[in-house]
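[1] After the sequence you'll find the predicted model.
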Amino acid sequence: MDNLTPSDLFSPSKARQQRAQALDWAHIDSWLSYKYSGRSVPTFERNEDTLKVLRELSMANERADEERAVIERLEREALKELDEVSRNPNDATLLSHLTASLTPEGEQALHALASTCVALNTPTANPETIAHALIHHTITTQNLTNHLTHIETLQAYLTKQQVLLQSQLSELGNNPAFAAPANIQRQTAEQTRQTKHLRTKMREYQDRLSALQATQSRTMTPGSRHIGSAEAIGEMLEQQKALDELRDRVEGLEKDVGVYAGLPADREAARKEVGRLEVQLDDVRRKRDGLFEGLVGK
């Protein structure tokens, strides 16, 4: 709190920060004094980085002390249980009699059963319990093996993709086609200058257009205003469209009538002329078929 400046007194956030740092330094000083057991603590520079490192070191040391205390407590409890078992003379006598009565094969089987129970961490030597424990461990091992295989496959794929991306990145970095032109700054400056010039011209043309529209609106007569209106222009466009459709229809009728050009104006005479032409058409078809059959016969 001694390093507070006058400006910090008017800033609540800075004051809180300075107060938190002071508390952290007090905790660090207490921890260092405890670790050095009355010896003088070496001098060091007091800054934020040093405070951060010492705070992390003290937290890691406290966690390690807690873990060591838990391990020591478990060891004391285990030793206490072993002492209680060893102090029971009946259990020791029973175990010695049982061991002496067993055959070598039985002793080997008993040792295997005990080792299996210890390895599987089962509370009893019941075969059904051991079988369930074995099945559970087998399933867990298989699942872990499958997960490990999947992870290894995924890792190989990611490694392959990483190599591919690195090669593509290297190619992009070394390929002259993707390199910036040497005169990129000059081109950028030229385009910026042209953009400013075009914007100036655009504003100038917009002003001229506004002036022309204002002049035209003042000089137009009521009739000319009606002609130049949007409704009049739309009506003219619709009439032009109808005229184009009528022209297309007339041209189609002229094509249909052109097929009958050269026929007599009288209906009966026209029918006779069409019949005569059909007879000629049949004669020409027969001649064509005869020539084709002659060519096929050769």
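    Cool, got the structure. Just so it is clear, the structure is predicted and the values come from calculations on it, not from any experiment.
[2] Please count neighbours and contacts with C-alpha atoms only from this point.
    Noted.
[3] Would you map the helices across the chain?
    Here the chain has its helices, by DSSP state H, at 12-36, 48-87, 89-101, 104-120, 127-174, 184-219, 222-227, 230-258, 267-297.
[4] quick one: the first one to helix 48-87, angle?
    It stands for helix 12-36. Relative orientation of helix 12-36 versus helix 48-87 (axes from the mean of the first three to the mean of the last three C-alpha atoms, to 10 degrees): 50 degrees.
[5] gap between helix 12-36 and the chain center?
    Counting by C-alpha atoms, centre = their mean, to the nearest Å, helix 12-36 is centred 44 Å from the centre of its parent chain.
[6] mind listing what's buried in it?
    Residues of helix 12-36 classed as buried: 15, 18, 21, 24, 25, 28, 31, 32 (neighbour count, 16 or more other C-alpha atoms under 10 Å).
[7] ok, and here's another one to check against it:
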Amino acid sequence: MDNLTPQDLFSPSKARQKRAQAADWAQIDSWLSYKYSGRTVPTFERNEETLKVLRELATANERADEERMMLERVERDACKELEEDEKTQNAEDEKILRTIEAHLSPEGSESLRALASTAVALNAPSANPETLAHALIANTSTSQTLSNNLAHMQTLQDCLDRQHALLRTQLNELQTNPAFTAPSSVQRQTTEQTRQTKLLRTKIREYEDKLAALQSSQGRNTTTPASKNVSSAEAIADMLEQQSALDALRQRVEGLEKGVDEFAGLPADKEAARKEVGKLEVELDNVRRRRDALFEALVGR
């Protein structure tokens, strides 16, 4: 909070951001002090990038510590279960097993060990040959399915890599080819046409008000028979002249509006407008390719 500026004091969002950064730095300092165990923490530059990296490092370290603690707990539980299993083993069963092993031939001992190893590897509930056969078939089926999925994923990855390379090539073409560069005068022309459109709209409203006033005056003049023929010819000529000027202005405004509408979707920034034009041209090329493909398909039929 010591690095707050006077401007930050009048900005609640900046003050809130500074408080959050101060809390993050306090957590990082506490974590570093714990990790160095009383040793001097090396000095480093305190900025946004360093804080972000240290936060990610602290999060990854905490996650690794949690995983290590879980692994140690699982190992302790497994050792405890093994010890309990050894305590509950029947001495008579061990005696029978040793007697069988002593009277088996070398081939029989090897077969017994192979059977036991297979049951353990397949995680089978018993050493029954039928059970082992079913477990082996299921394991083989799962392995084949995973191999097929892996091959499919590899093919999909290769396709994505090719598409990515193609898109990068097209992006480079759009960024470097002068044909996709918008004219430098687009923004100036758009601004000028917008200004002229506003000016002409103002003039149209002014002429419409004058025309309404003339029509109202003409209506009042025609109410009395004496004044009907006094200024009717002049008023009609003036009205026709104003109407012609108004029609010409309307046509000009409509033409300018159509010209401005062509650039309505483009951003104000020149580089962003160029990128938008390039993107639209790429979409146009894609639509043309699809059209040509559909046409070829129709011709092939």
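    Yep, it's here. Computed from a predicted model, the values in this text were never measured in an experiment.
[8] Let me have the buried residues of helix 12-36 of structure 1 in TSV, adding distance to residue 78 of structure 1 as columns.
    Shown next, in TSV, are the buried residues of helix 12-36 of structure 1 (distance: C-alpha to C-alpha, whole Å):
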residue	distance to residue 78 of structure 1
15	52
18	48
21	44
24	39
25	40
28	36
31	32
32	34
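[9] ok, those vs residue 79 of structure 1, which is closest?
    Taking C-alpha to C-alpha as the measure, residue 79 of structure 1 lies nearest residue 31 of the buried residues of helix 12-36 of structure 1, at 32.5 Å.
[10] How many residues are close by the nearest residue to the closest one once chain neighbours are set aside?
    Once flanking residues are discounted, residue 31 of structure 1 sits nearest to residue 58: 7.3 Å by C-alpha to C-alpha, 6 or more residues apart in numbering. A count of nearby residues for residue 58 of structure 1, using other C-alpha atoms under 10 Å, gives 15.
[11] Would you mind finding the match for residue 58 of structure 1 in structure 2?
    Per TM-score structural alignment, the equivalent position to residue 58 of structure 1 in structure 2 is residue 58.
[12] Look up how far residue 36 of structure 2 lies from its match.
    To residue 36 of structure 2, residue 58 of structure 2 is 13 Å away according to C-alpha to C-alpha, to the nearest Å.
[13] one step back: quick one: the residue nearest to residue 31 of structure 1 from residue 27 of structure 1, how far?
    As judged by C-alpha to C-alpha, residue 58 of structure 1 and residue 27 of structure 1 stand 9 Å apart.
[14] got it, and residue 234 of structure 1?
    To residue 27 of structure 1, residue 234 of structure 1 is 87 Å away according to C-alpha to C-alpha.
[15] which residues are in contact with stretch 24-42 of structure 2?
    Among residues not part of stretch 24-42 of structure 2, those counted as contacts by C-alpha atoms under 8 Å, 6 or more residues apart in numbering are 51, 54, 55, 58.
[16] Could you tell me which residues make contact with the third one?
    The neighbours of residue 55 of structure 2, taking C-alpha under 8 Å, 6+ apart as the test, are 24, 28.
[17] Could you check how far residue 166 of structure 2 is from residue 289 of structure 2?
    16 Å.
[18] my bad, residue 259 of structure 2
    Going from residue 259 of structure 2 to residue 289 of structure 2 by C-alpha to C-alpha gives 29 Å.
[19] between these two, who's got more neighbours?
    Of the pair residue 259 of structure 2 and residue 289, residue 259 is the one with more neighbours under other C-alpha under 10 Å, namely 15 against 12.
[20] when you align them, which residue in structure 1 goes with that one?
    In structure 1, no residue is matched to residue 259 of structure 2 (TM-score structural alignment).
[21] Could you count how many residues lie near the residue nearest to residue 259 of structure 2 when sequence neighbours are not counted?
    Nearest residue to residue 259 of structure 2, sequence neighbours excluded (C-alpha to C-alpha, 6+ apart): residue 193, at 7.8 Å. Neighbour count of residue 193 of structure 2, defined by other C-alpha under 10 Å: 17.
[22] Same question for the one 10 residues further on.
    Residue 203 of structure 2 is surrounded by 15 other residues when neighbours are defined as other C-alpha under 10 Å.
[23] cool, and residue 287 of structure 2?
    Residues near residue 287 of structure 2, counting by other C-alpha under 10 Å, number 12.
[24] Quick one: map the residue nearest to residue 259 of structure 2 onto structure 1.
    Residue 193 of structure 2 maps onto residue 191 in structure 1 when the alignment is built from TM-score structural alignment.
[25] distance of its match from residue 198 of structure 1?
    Distance check for residue 191 of structure 1 against residue 198 of structure 1: by C-alpha to C-alpha, it reads 10 Å.
[26] same deal with residue 211 of structure 1?
    Residue 211 of structure 1 sits at a distance of 20 Å from residue 198 of structure 1 (criterion: C-alpha to C-alpha).
[27] Residue 44 of structure 1 too?
    Relative to residue 198 of structure 1, residue 44 of structure 1 is positioned 65 Å away (C-alpha to C-alpha).
[28] In terms of neighbours, single out the busier of the two.
    Set residue 44 of structure 1 next to residue 198 and count neighbours by other C-alpha under 10 Å: residue 198 wins out with 12 against 7.
[29] rewinding a little: the buried residues of helix 12-36 of structure 1: which two are farthest apart?
    The most widely separated members of the buried residues of helix 12-36 of structure 1, counting by C-alpha to C-alpha, are 15 and 32 (25.7 Å).
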